[in-house]
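> Return atomic coordinates for the entry below.
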Amino acid sequence: MKWQSALNDYQLYLKIERGLSQNSIDSYVLDINKLIKYLVHNNISHSPIDIDSNSIQQFIYEVAKTVNARSQSRIISGLRSFFNYLIFEDYRTTNPLELIESPKIGRKLPDTLSEKEIDLIIKGIDLSKPEGERNRAMLETLYGCGLRVSELIQLKISDLFFEEGFIKVTGKGDKERFVPIVGITQKYINIYRNENRIHLNIQPGFEDTLFLNRRGKQLTRAMVFTIIKQLVVKIGLKKKVSPHTFRHSFATHLLQNNADLRSIQMMLGHESITTTEIYVHLDKTHLTKVVEQFHPRK
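Okay, the predicted model is just below:
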């Protein structure tokens, strides 16, 4: 079996069997391609079926010279998944990464913004420009609904159920969930739709896409990152801010205002409550409030 053949089969498995998004699949493929390039560069002729742990370990040593511990851990995890797939398909009987340990890394807490900082970023939008109302509606939706950037740019007009107070969000693995949307966010989306979007020359296939670029097509992830980065620079905020920062802030502010973790989990679309629990580490004062309010010996 050749590497490219195995990689093609693996991508189909990730897409069809595991239902991963294209971004997740690309990430897995990138790590495996790093291994393939290493083998080619060093004239190592191992195939996916006969490569052993020694060759993998040497590759990890090389990787460790150029990337941090978190990236090393991700690469090891991605390769382990690939070889588990080969075992699943009966191409191999053992995983060459079975005894290779990932470097220990601390739990990375997500960056967050205060409510004041979010207000400053949104107020920094120039509403006199054609895209101003769109940008305000986008950031209000990112923060107000806790969306991933991929979920934001894929949001459809037909996903808006304002009378019921919800939007339908398509998350990782094409899993759908309904997320509450407050009146102020609805207001800014309606302003954008009625005063800006209707004047665009919408291209075929994008009639139902909510947030469009000036050419009438779906926005890219990179464009949303750029919009936020420019606003952060404009207001002089000395923080690293991305679309995901708005999502983290959404969850953290809900927790600070005594929302329960299970509700936050459902709104964020986390499969496991342990993923949501990271927000408890951001705001330990919340734990003190819970004990003071509910413990029988308070």
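> from here on, contacts and neighbour counts on C-alpha atoms
Will do.
> Tell me which residues are up against stretch 243-259.
110-114, 139, 142-149, 224-225, 228, 261, 264, 268, 279-280, 282-283, 286 (C-alpha atoms under 8 Å, 6 or more residues apart in numbering).
> buried subset of those residues?
Among these, those buried by neighbour count (16 or more other C-alpha atoms under 10 Å) are 111-113, 139, 142-149, 224, 228, 261, 264, 268, 279-280, 282, 286.
> Inside helices: which ones of those residues?
Per DSSP state H, helices hold the following members of the buried ones among the contacts of stretch 243-259: 139, 142-145, 149, 224, 228, 261, 264, 268, 279-280, 282, 286.
> Which members of the residues you listed are the farthest-apart pair?
Spatial extent of those (C-alpha to C-alpha) is set by the pair 224 and 286 at 31.7 Å.
> Geometrically speaking, which residue is the centre of this structure?
When C-alpha atoms, centre = their mean is applied to the chain, the residue found nearest the centroid is residue 148 (5.3 Å).
> check contacts around it.
142, 171, 243, 244, 247.
> Could you give the number of residues near the third one?
Read that as residue 243. Taking other C-alpha atoms under 10 Å as the neighbour definition, residue 243 ends up with a count of 23.
> about what we covered before: from the ones in helices among the buried ones among the contacts of stretch 243-259, which is closest to residue 21?
Distance to residue 21 across these (C-alpha to C-alpha) is lowest for residue 149, with 13.1 Å.
> which stretches of the stretch 51-200 of the chain form strands?
Assigned by DSSP state E, counting those that start in this stretch, the stretch 51-200 of the chain shows strands spanning 160-161, 166-170, 176-180.
> Contacts for the last one, please.
This points to strand 176-180. Strand 176-180 is contacted from outside by 145, 165, 166, 167, 168, 169, 170, 171, 266, 267, 269, using C-alpha under 8 Å, 6+ apart.
> wait, which of these is closest to residue 12?
Closest to residue 12 out of the contacts of strand 176-180 is residue 171 (19.4 Å), distances taken as C-alpha to C-alpha.
> what's the closest non-adjacent residue to the closest one?
Closest residue in space to residue 171, ignoring its immediate chain neighbours: residue 151 at 6.1 Å, by C-alpha to C-alpha, 6 or more residues apart in numbering.
> helices and strands around whichever strand or helix holds residue 11, which ones?
According to DSSP states H and E, residue 11 maps onto helix 3-12. Using 3 or more C-alpha pairs under 8 Å, 6 or more residues apart in numbering; DSSP states H and E as the contact test, the elements touching helix 3-12 are helix 22-41.
> can you state the direction angle for the helix it packs on and helix 3-12?
Going by axes from the mean of the first three to the mean of the last three C-alpha atoms, to 10 degrees, helix 22-41 is angled at 170 degrees with respect to helix 3-12.
> The structure of the following sequence is requested for comparison with the preceding one:
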Amino acid sequence: MSKKIRMYSRRGSNLPTKSSKEEIPIKTLFEKFLSEKSIEGLAERTLHDYNIYFNYLMHFIGENIINTQFTKDLFKSFVVYMLHEKGLCPVTANVRIRTVRAFLRYCYLNGYIKEPIHEHFKPVKTKEDTLESFTPEEVKRLLSTVDVGSYKGFRDKVIIYVLLDTLVRCSELVGIKRKNIDLKTGFITLDSEGTKSKKTRIVPVTNKTTKLLKEYIELTDVYGSDFLFLTYEGELLSDNTVRKNLSELGEKAQVNKRVSPHTFRHTGALFYILNGGDPFSLQKILGHSDMSMVRKYIQMTNTDVKKQHNVFSPLNRVF
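All right, here's what the predicted structure looks like:
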């Protein structure tokens, strides 16, 4: 078999890929990688994050490196640099590692590098997810701190209810369209282009949230926007603004935990189970295909376990 034939794409394409002997700057390769990811339908925020994490790598190895200089030792040294020189926690380092690993895999599969470096450039081991959930008292404190007399305050109250009730991600929250809210049946449809899995998902809402949504929708009718959550000027609310507002609310309420959309998602999942919900319906609401991901969202404290044990102890079947 000729060398040219051996360089055909490993994906089974009939077109030959670039030879790994051709010298190509890493920045050029990364632009090609981003272009392919964009065609695959990755969200703009994900592509933006890829750029940020790639820049961290560039800061370490330099912008002038070419593909023929790629080695597994070079990229492994990037891990050492992040953990021991920059002092990053394993969770933060792994976010950057996964992005670079996906890029290296792309380079290998398309023939830009000979060695499957991505197989040796793996995430580092981390402790079990220990993200703290809110207590019911902390949720009440957050809500009591909101100034519901202002537009921003009332909107933020609705956001907290929706986050906790539906367990949606922040990117899914800001992408909710008014036409996809069914107040009669109590369901919100999340369009496929706005979900992480790229699949349409339908999430239920309770009567409490439905009443707030009805009031908020009537209040914002004047803007004529397709989207639900808007700024005071009627513009689409960004996920960064949601995160910033919740963080400021947490400081004001003196909640000494990370107050973020993701913490509300964890909290909602935990409360769902503690209230007697089953993990299978929770998996569907969260939008996870893997039950192991659902398990990571349910981080019970010893007090939670004790309360559940008092209710469901095997001895209760005997006595």
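> hmm, back to that, reformat the contacts of residue 148 of structure 1 as TSV; add distance to residue 122 of structure 1.
Below are those laid out as TSV (distance: C-alpha to C-alpha, whole Å):
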residue	distance to residue 122 of structure 1
142	11
171	25
243	13
244	15
247	15
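> Narrow these to the ones also in contact in structure 2, please.
Here is what carries over to structure 2 from those, by both residues aligned by TM-score structural alignment, their matches' C-alpha atoms under 8 Å: 142, 243, 244, 247.
> What does the second one correspond to in structure 2?
Looking back up the chat, that one is residue 243 of structure 1. Per TM-score structural alignment, the equivalent position to residue 243 of structure 1 in structure 2 is residue 261.
> now the first one
Using TM-score structural alignment to pair residues, one finds that residue 142 of structure 1 aligns to residue 163 in structure 2.
> what sits against its match?
By C-alpha under 8 Å, 6+ apart, the contact list for residue 163 of structure 2 reads 169, 170, 173, 261, 264, 265, 268.
> Which of the residues you listed sits closest to residue 48 of structure 2?
After measuring the contacts of residue 163 of structure 2 against residue 48 of structure 2 - C-alpha to C-alpha - the closest member comes out as residue 170, at 15.7 Å.
> thinking the closest one is in contact with residue 241, fair?
No. Judged on C-alpha atoms under 8 Å, residue 170 of structure 2 makes no contact with residue 241 at a distance of 10.3 Å.
> what's the closest non-adjacent residue to residue 135 of structure 1?
Among residues not flanking residue 135 of structure 1 along the chain, residue 125 sits closest, at 7.2 Å (C-alpha to C-alpha, 6+ apart).
> Alignment lookup: that neighbour to structure 2.
Under the alignment (TM-score structural alignment), residue 125 of structure 1 pairs with residue 146 of structure 2.
> separation between its match and residue 253 of structure 2?
Per C-alpha to C-alpha, to the nearest Å, residue 146 of structure 2 is found 9 Å from residue 253 of structure 2.
> cool, and residue 179 of structure 2?
34 Å.
> Which one of these two is surrounded by more residues?
A direct count of neighbours by other C-alpha under 10 Å for residue 179 of structure 2 and residue 253 places residue 253 higher, at 18 against 11.
> Contact partners for that one?
Counting by C-alpha under 8 Å, 6+ apart, residue 253 of structure 2 makes contact with 141, 142, 145.
> Which ChimeraX command selects the buried ones in the residues you listed?
To isolate in ChimeraX the members of those that are buried, counting by 16+ other C-alpha under 10 Å, one can use:
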select :141,142
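> Looking at the contacts of residue 253 of structure 2, which one is closest to residue 293 of structure 2?
Nearest to residue 293 of structure 2 out of these is residue 142 (C-alpha to C-alpha; 27.2 Å).
> That closest one against residue 250, yeah?
Yes. Applying C-alpha under 8 Å, one finds residue 142 of structure 2 in contact with residue 250, separated by 6.6 Å.
> Which position in structure 1 pairs with residue 33 of structure 2?
Using TM-score structural alignment, the partner of residue 33 of structure 2 in structure 1 is residue 10.
> Likewise for residue 288 of structure 2?
Aligned by TM-score structural alignment, residue 288 of structure 2 pairs with residue 270 of structure 1.
> Next up, the contacts around that match.
Contacts of residue 270 of structure 1 (C-alpha under 8 Å, 6+ apart): residue 276.
> Identify each of the helices in the stretch 151-298 of structure 1 and give its residue range.
Along the stretch 151-298 of structure 1, the segments classed as helices by DSSP state H, counting those that start in this stretch run 183-195, 221-235, 243-256, 261-268, 273-276, 278-282, 285-294.
> Give me the distance between residue 266 of structure 2 and residue 237 of structure 2.
22 Å.
> higher neighbour count, these two?
Per other C-alpha under 10 Å, whichever of residue 266 of structure 2 and residue 237 has more neighbours is residue 266, with 23 against 18.
> and the residue lying closest to residue 262 of structure 1 once chain neighbours are set aside, how many neighbours?
Nearest residue to residue 262 of structure 1 in three dimensions, chain neighbours excluded: residue 273, at 7.0 Å (C-alpha to C-alpha, 6+ apart). Residues within reach of residue 273 of structure 1, counting by other C-alpha under 10 Å, total 15.
> Would you mind listing the residues in contact with residue 273 of structure 1?
Applying C-alpha under 8 Å, 6+ apart, one finds that residue 273 of structure 1 lies in contact with 261, 262, 265.
> So the last one sits against residue 279, correct?
By that I understand residue 265 of structure 1. No. The pair residue 265 of structure 1 and residue 279 fails to qualify as a contact (C-alpha under 8 Å) at a distance of 10.5 Å.
> show me what contacts residue 249 of structure 2?
Residue 249 of structure 2 makes contacts with 142, 145, 146, 259, as judged by C-alpha under 8 Å, 6+ apart.
> again but with residue 246 of structure 2, I slipped
With contacts defined as C-alpha under 8 Å, 6+ apart, residue 246 of structure 2 is in contact with 259, 260, 261.
> and the second one, what does it touch?
I take that to be residue 260 of structure 2. So residue 260 of structure 2 contacts 243, 246, 247 (C-alpha under 8 Å, 6+ apart).
> what do you get for the first one?
If a contact means C-alpha under 8 Å, 6+ apart, then residue 259 of structure 2 has 246, 247, 249, 250 as its contacts.
> One more: residue 101 of structure 1?
Applying C-alpha under 8 Å, 6+ apart, no residues qualify as near residue 101 of structure 1.
> now do the one 4 residues further on
Applying C-alpha under 8 Å, 6+ apart, we find residue 105 of structure 1 in contact with 69, 70.
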